[in-house]
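Visitor: Can you look at this prediction? I've put the sequence above it.
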Amino acid sequence: MMLEPNADSWYAPITWRDCSGEFTDIFYHKSADGIAKITLHRPQVRNAFRPLTVKEMMLALSDARYDEGIGVIILTGEGEKAFCSGGDQKVRGDYGGYQDDGGAFITSTYSIFNARFAPAPNRSWRWWPAMPSAAAMSCI
């Protein structure tokens, strides 16, 4: 008789410490095992990012990057419909930029490069459809 493997017993449970602070567009967690997890938290718009989302991701990525106890960064999305649908078009102004960017031109590119050059390996959990800019994040 062959025993069927039970996926639940393959991995030890991870205890996450909430490091989100005042973040509203992302959840940021760390584990004692050296894992940082950034979760896009805008499921009502399929995790589309806006300037605030990018700013929060940059802060979380910087924190994980300089934390010597972090060895892996996981990027994932909240909800069941999408990892990230790209930039939130509802918050773009008439000139094509974001209405709440405070005059600064913020793109997801900086966030992508910040993640790309972090010393910790990056892994994206992309189980759902992703738009091109979000797909770029999943390739880091």
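Guide: Nice, thanks for sending it over.
Visitor: C-alpha only now, for contacts and for neighbours.
Guide: Noted.
Visitor: Would you pull up how far the longest helix along the chain lies from the middle of the chain?
Guide: Secondary structure of the chain read by DSSP state H shows that its longest helix is helix 51-66. In this view, helix 51-66 has its centroid 9 Å away from the chain centroid, taken as CA atoms, centre = their mean, to the nearest Å.
Visitor: now do stretch 111-121
Guide: With CA atoms, centre = their mean as the basis, stretch 111-121 stands 12 Å off its chain's centre.
Visitor: buried residues in that stretch?
Guide: Buried residues in stretch 111-121, counted by 16 or more other CA atoms under 10 Å: 111-112, 114-116, 118-121.
Visitor: Return the subset of these lying in helices.
Guide: Cross-referencing these against helices under DSSP H gives 111-112, 114-116.
Visitor: The longest helix of the chain: which residues count as buried?
Guide: So for helix 51-66, counting by 16+ other CA under 10 Å, buried means 51-61, 64-65.
Visitor: need those residues in JSON lines with distance to Ser31, can you?
Guide: Compiled in JSON lines, those are given as follows (distance: CA to CA, whole Å):
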{"residue": "Pro51", "distance to Ser31": "27"}
{"residue": "Leu52", "distance to Ser31": "25"}
{"residue": "Thr53", "distance to Ser31": "22"}
{"residue": "Val54", "distance to Ser31": "23"}
{"residue": "Lys55", "distance to Ser31": "22"}
{"residue": "Glu56", "distance to Ser31": "19"}
{"residue": "Met57", "distance to Ser31": "18"}
{"residue": "Met58", "distance to Ser31": "19"}
{"residue": "Leu59", "distance to Ser31": "18"}
{"residue": "Ala60", "distance to Ser31": "14"}
{"residue": "Leu61", "distance to Ser31": "15"}
{"residue": "Ala64", "distance to Ser31": "11"}
{"residue": "Arg65", "distance to Ser31": "14"}
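Visitor: Presented hereafter is structure B, for comparison with structure A:
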Amino acid sequence: MYDTILFEVRDRVARITLNRPEARNALSDAMTAELLDALAKADVDDAVRVIVLTGAGDRAFCAGADLGGLGAKQAAGGSVTDGSAIRESAPFRLFTAIPKLGKPVIARLAGHAVAGGLGLAASCDVVVAADDVTLATPEVNVGLWPMMIMAVINRNTAPKHAFRLYYTGERISAAEGYEIGLVSEVVPRADLDARVDALARAIAAKSPLGLRRGRRAFFAIEGRPLEDQVEHLLGELVALAATEDAKEGITAFLERREPDFKGR
């Protein structure tokens, strides 16, 4: 049981809901700790193949750091000079934990994603947003800068788009978020749940072993020279081809039936 989030597993999908709607689902220390715990549980649960992250209500997916709970230094994400303290901080642990997961993560945006909330959404593999949702990095308006989330946003959008967000703090629409690479899909609000559910089911039907190794390979090659990337990926392909899931997938394709993946 959690105090600040909701967690449920159904039909091979773990749904984690930030549950502080009265605070626009702002990330307090307690919520971050519970979110990290829920993500870890979902990652090791064989009954889970996909993780959906969302926020309670339709006002906000997440408003970022709870300045009253985390304090300005942690919210700035770079004010502490002690390296060990930074690595133990809630923002550091959260934004570095998600890429290490072995399962796909879908962000469902029924509400606005701002500051650290936008960083949290951008950390997910796929972002599906209602068409009336907005995105922003308003830290500059209070004399801060989106330090922690810049590491995530810069991986998703071009510098010219990123700097405009950082310098102005202006809100952009979900449609513009899609255009600059921060959002995967924009759907009418009435269709949001159906689309997220359909996407989660489709991904959950794939080989969990293939998904895990593929996701980890994606992050492992980042920033490496082309030759190193190809070498690493070829090794991963050979290893995957030898698995039971790959053999089952190829056999099912040849027999024109749906594969029955076991994660082996």
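Guide: That came in fine, so what should we check first? Since we're looking at a predicted model, the values are computed, not measured.
Visitor: Which member of the ones in helices among the buried residues of stretch 111-121 of structure 1 is positioned nearest Met137 of structure 1?
Guide: Of all those, Ile112 has the smallest distance to Met137 of structure 1: 5.8 Å, by CA to CA.
Visitor: Need the nearest residue in space to the closest one, chain neighbours excluded.
Guide: Residue nearest to Ile112 of structure 1 in three dimensions, not counting chain neighbours: Met137, with 5.8 Å by CA to CA, 6 or more residues apart in numbering.
Visitor: that older thread, residue range in structure 2 corresponding to the longest helix of structure 1, please.
Guide: Residues 29-44 of structure 2 are where helix 51-66 of structure 1 lands when matched by TM-score structural alignment.
Visitor: What's the average distance for that stretch when superposed on structure 1?
Guide: Averaged over the aligned pairs, stretch 29-44 of structure 2 sits 0.5 Å from structure 1 after superposition, using mean CA distance after the TM-score superposition for structure 1.
Visitor: Could I get the full set of strands for structure 2?
Guide: Using DSSP state E, the strands of structure 2 run over 5-10, 13-18, 50-55, 60-62, 105-109, 112-114, 126-130, 134-136, 172-173, 185-187.
Visitor: hmm, who's touching the fourth one?
Guide: It stands for strand 60-62 of structure 2. 18, 21, 24-27, 54-55, 108-114, 116-118 (CA atoms under 8 Å, 6 or more residues apart in numbering).
Visitor: give me the stretch of structure 1 that it matches.
Guide: The aligned range for strand 60-62 of structure 2 in structure 1 is 82-84, by TM-score structural alignment.
Visitor: on that earlier part again, what about the aligned residue in structure 2 for the residue nearest to Ile112 of structure 1, distance to Val114 of structure 2?
Guide: Matched to structure 2 by TM-score structural alignment, Met137 of structure 1 sits across from Leu120. Taking CA to CA, to the nearest Å as the measure, Leu120 of structure 2 falls 9 Å from Val114 of structure 2.
Visitor: ditto for Pro91 of structure 2
Guide: 15 Å.
Visitor: Glu22 of structure 2 now?
Guide: Computed as CA to CA, the Glu22 of structure 2 to Val114 of structure 2 distance reads 16 Å.
Visitor: same question, Gly235 of structure 2
Guide: Taken as CA to CA, the span from Gly235 of structure 2 to Val114 of structure 2 is 39 Å.
Visitor: Dump the buried residues of stretch 111-121 of structure 1 to a markdown table, plus distance to Ile26 of structure 1.
Guide: What follows is the buried residues of stretch 111-121 of structure 1, written out as a markdown table (distance: CA to CA, whole Å):
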| residue | distance to Ile26 of structure 1 |
| --- | --- |
| Ser111 | 13 |
| Ile112 | 15 |
| Asn114 | 16 |
| Ala115 | 15 |
| Arg116 | 19 |
| Ala118 | 19 |
| Pro119 | 21 |
| Ala120 | 19 |
| Pro121 | 20 |
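Visitor: Just give me the closest of those residues to Asp33 of structure 1.
Guide: The nearest member of these to Asp33 of structure 1, counting by CA to CA, is Ala120 at 13.0 Å.
Visitor: what residue of structure 2 matches up with that closest one?
Guide: In structure 2, Ala120 of structure 1 lands on Lys103 (TM-score structural alignment).
Visitor: what's that match in contact with, if anything?
Guide: Residues in contact with Lys103 of structure 2 (CA under 8 Å, 6+ apart) are 43, 49-51, 208, 211-212, 215.
Visitor: hmm, 7 Å instead?
Guide: With contact set as CA atoms under 7 Å, 6 or more residues apart in numbering, Lys103 of structure 2 has these partners: 43, 49-51, 211-212.
Visitor: I am finished for the moment; much appreciated.
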